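Student: missing the sequence, but the structure's below:
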């Protein structure tokens, strides 16, 4: 097994990485070697933000890489291991014979610029398009047919696992990752007798495409993919769909999705 470790710069995360390498070396096993360029397994040490960084770092190798999240703080949505469980994690790695995996859907965004340039980007949590100043005006198409004209602060498209992040904060639904779908949610839409949108999140299946056609007034927008963002003033349209590629996690001890939701937002004690 070729292994890579992707960590944040926090003192605790660095200590966990050092301890992991020390304990792995003490095993004196030839089953695991370190390879940061072309790993079979990537261990993310930090928080969910660190795992998002690991995902984008290895985005061109998703068909071959499995991820493992180790949290050095509270339990997150992409972590099955805590920092004090290093011995158990090494046991799982050493005894990994059948490379079992669990897969989550990803979001694919296709961006077209007014100068004809195009780019395709994958997101693990969500993509968002917003106006830093003023009102975003855009036509929303589903399968090539006009659905609504949106006016408001912005729009987000999220994956099922990403539905618990920014999407949830703006009133979107929480989706189980077994659903091969994405969700479009509005950010502070304007609704009146003159302007009208659906005002509810849209769940889009894996055979459908959403196109957001921007009003080309030259105003700058902020376009973000997970933790990455940029400002652009020349976006023509952006399409969202369920990617054919999925992220793979090593299924040594995978936590049930609804348990993650319950422990993160409600707590372990229900009165």
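Tutor: Perfect, I can see it now. These numbers come from a predicted model, not from an experiment. Numbers count the residues shown, from 1 in each chain.

Student: going forward, measure contacts between C-alpha atoms and count neighbours the same way
Tutor: Fine.

Student: list the buried residues for stretch 48-64?
Tutor: For stretch 48-64, the neighbour count (16 or more other CA atoms under 10 Å) marks 48-56, 58-59, 61-62 as buried.

Student: can I get the residues you listed in JSON lines with secondary structure?
Tutor: Compiled in JSON lines, these are given as follows (DSSP: H, G, I helix; E, B strand; the rest coil):
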{"residue": "48", "secondary structure": "helix"}
{"residue": "49", "secondary structure": "helix"}
{"residue": "50", "secondary structure": "helix"}
{"residue": "51", "secondary structure": "helix"}
{"residue": "52", "secondary structure": "helix"}
{"residue": "53", "secondary structure": "helix"}
{"residue": "54", "secondary structure": "helix"}
{"residue": "55", "secondary structure": "helix"}
{"residue": "56", "secondary structure": "helix"}
{"residue": "58", "secondary structure": "coil"}
{"residue": "59", "secondary structure": "helix"}
{"residue": "61", "secondary structure": "helix"}
{"residue": "62", "secondary structure": "coil"}
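
Student: so what's residue 151 up against?
Tutor: 135, 136, 137, 138, 189, 190, 195 (CA atoms under 8 Å, 6 or more residues apart in numbering).

Student: comparison target, given below:
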């Protein structure tokens, strides 16, 4: 059984990494960056995003597991004191471990530039585009049909996993991560007689796509989860649900809506 650990780098997480390595070695597990069966994230949701992008090429063979030492853990099923139990289950036969692999959708983004070059990216949580030198002005098409002309700070395209992140702060809906869909949310849109937008988030199912055609000149800030970079001379951006998925290894039930309640509401119903 091969594994690799990605950690947040703080003192607690580094201590847990050492503990994980010792227990894993005692169970005959092998650390492998090239071909891990399990990618273990020790930290918060940001650490899991790093793990996803680091092992982007291993999605077909690797399963992800999260150990929570951060502030908000939608991707983490395990607490620091449960490492021994986790490793025992990782090495047990499937029936004894009750291993269940769940797959969640990703968003695929293709950025085309004026010279004709195209670059494809993937995001676990969200993709955003914002204007740097001025507001973003862009035509938004849905399934190759013009839908609206947007003007504002930017546009956020999120996966169901990312619906609880930046999308939620923009007033978007929270989607169960098993749904194969993407969500389009406006970032501070400007509505007047010239520019009219829907004013609410939109949810597109799998096999649908949206295209963003920037009309404003200048530089754009593009983000993919925790990664960001500048681009100019962008002619179009296509977003759709990817054919690839991410797999999470679940060894016990951890209902999504329970996570949402704990994160945003709490336990007090009085």
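Tutor: Yep, that arrived. These numbers come from a predicted model, not from an experiment.

Student: TM-score of the superposition?
Tutor: Overlay of the two chains. TM-score (TM-score structural alignment, normalised by the length of structure 2): 0.95; 267 aligned residues with a CA RMSD of 1.3 Å.

Student: out of the contacts of residue 151 of structure 1, the closest to residue 268 of structure 1 would be?
Tutor: residue 189 (34.9 Å; CA to CA).

Student: excluding chain neighbours, what is closest to that closest one?
Tutor: What sits nearest to residue 189 of structure 1 in space, not counting adjacent residues and going by CA to CA, 6 or more residues apart in numbering, is residue 152, at 4.0 Å.

Student: mind listing what residue 178 of structure 2 touches?
Tutor: 103, 104, 105, 160 are the contacts of residue 178 of structure 2 under CA under 8 Å, 6+ apart.

Student: and of those, the nearest to residue 75 of structure 2?
Tutor: residue 104 (11.3 Å).

Student: contacts only, for the closest one.
Tutor: Contacts of residue 104 of structure 2 by CA under 8 Å, 6+ apart are 161, 177, 178, 179, 180, 245, 246, 247.

Student: out of these, which are shared with structure 1?
Tutor: Mapped onto structure 1 and checked by both residues aligned by TM-score structural alignment, their matches' CA atoms under 8 Å, the contacts of residue 104 of structure 2 keep the contacts 161, 177, 178, 245, 246, 247.

Student: just send the residues you listed back as TSV, with secondary structure and distance to residue 270 of structure 2 too.
Tutor: Shown next, in TSV, are these (DSSP: H, G, I helix; E, B strand; the rest coil; distance: CA to CA, whole Å):
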residue	secondary structure	distance to residue 270 of structure 2
161	helix	29
177	coil	29
178	coil	31
245	strand	40
246	strand	38
247	strand	37
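
Student: what's the ChimeraX line that selects buried ones from the residues you listed?
Tutor: Here is the ChimeraX selection string for the buried members of these, based on 16+ other CA under 10 Å:
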select :161,177,245,246,247
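
Student: next SSE after the helix or strand encompassing residue 249 of structure 2?
Tutor: For residue 249 of structure 2, the element it lies in under DSSP states H and E is strand 234-250. Per DSSP H and E, the first helix or strand lying C-terminal to strand 234-250 of structure 2 is helix 256-264.

Student: do a quick rundown of the strands in the stretch 51-200 of structure 1.
Tutor: 66-71, 81-82, 101-113, 118-123, 126-130, 136-142, 145-158, 181-189 (DSSP state E, counting those that start in this stretch).

Student: is there a neighbour count for residue 142 of structure 2? I'd like the number.
Tutor: Residue neighbour count, defined by other CA atoms under 10 Å, stands at 16 for residue 142 of structure 2.

Student: which residues touch it?
Tutor: 208, 209, 210, 211.

Student: what subset of these is buried?
Tutor: So, by 16+ other CA under 10 Å, the buried ones in those are 209, 210, 211.

Student: out of the residues you listed, who's nearest residue 172 of structure 2?
Tutor: After measuring these against residue 172 of structure 2 - CA to CA - the closest member comes out as residue 210, at 16.8 Å.

Student: tell me how far stretch 1-20 of structure 2 lies from the chain's centre.
Tutor: In terms of CA atoms, centre = their mean, to the nearest Å, the centre of stretch 1-20 of structure 2 is found 21 Å from the chain centre.

Student: which one in structure 1 is furthest away from the centre?
Tutor: Largest separation from the mean C-alpha position in structure 1: residue 193, at 36.3 Å (CA atoms, centre = their mean).

Student: that residue maps to what in structure 2?
Tutor: Correspondence of residue 193 of structure 1 to structure 2, assessed by TM-score structural alignment: residue 193.

Student: and what of residue 142 of structure 1?
Tutor: So, by TM-score structural alignment, residue 142 of structure 1 is matched to residue 142.

Student: do the same with residue 103 of structure 1
Tutor: Per TM-score structural alignment, residue 103 of structure 1 is aligned with residue 103.

Student: of the contacts of residue 104 of structure 2, closest to residue 171 of structure 2?
Tutor: Nearest to residue 171 of structure 2 among the contacts of residue 104 of structure 2, with distances taken as CA to CA, is residue 161, at 15.4 Å.

Student: and the gap between that closest one and residue 23 of structure 2?
Tutor: As judged by CA to CA, to the nearest Å, residue 161 of structure 2 and residue 23 of structure 2 stand 31 Å apart.
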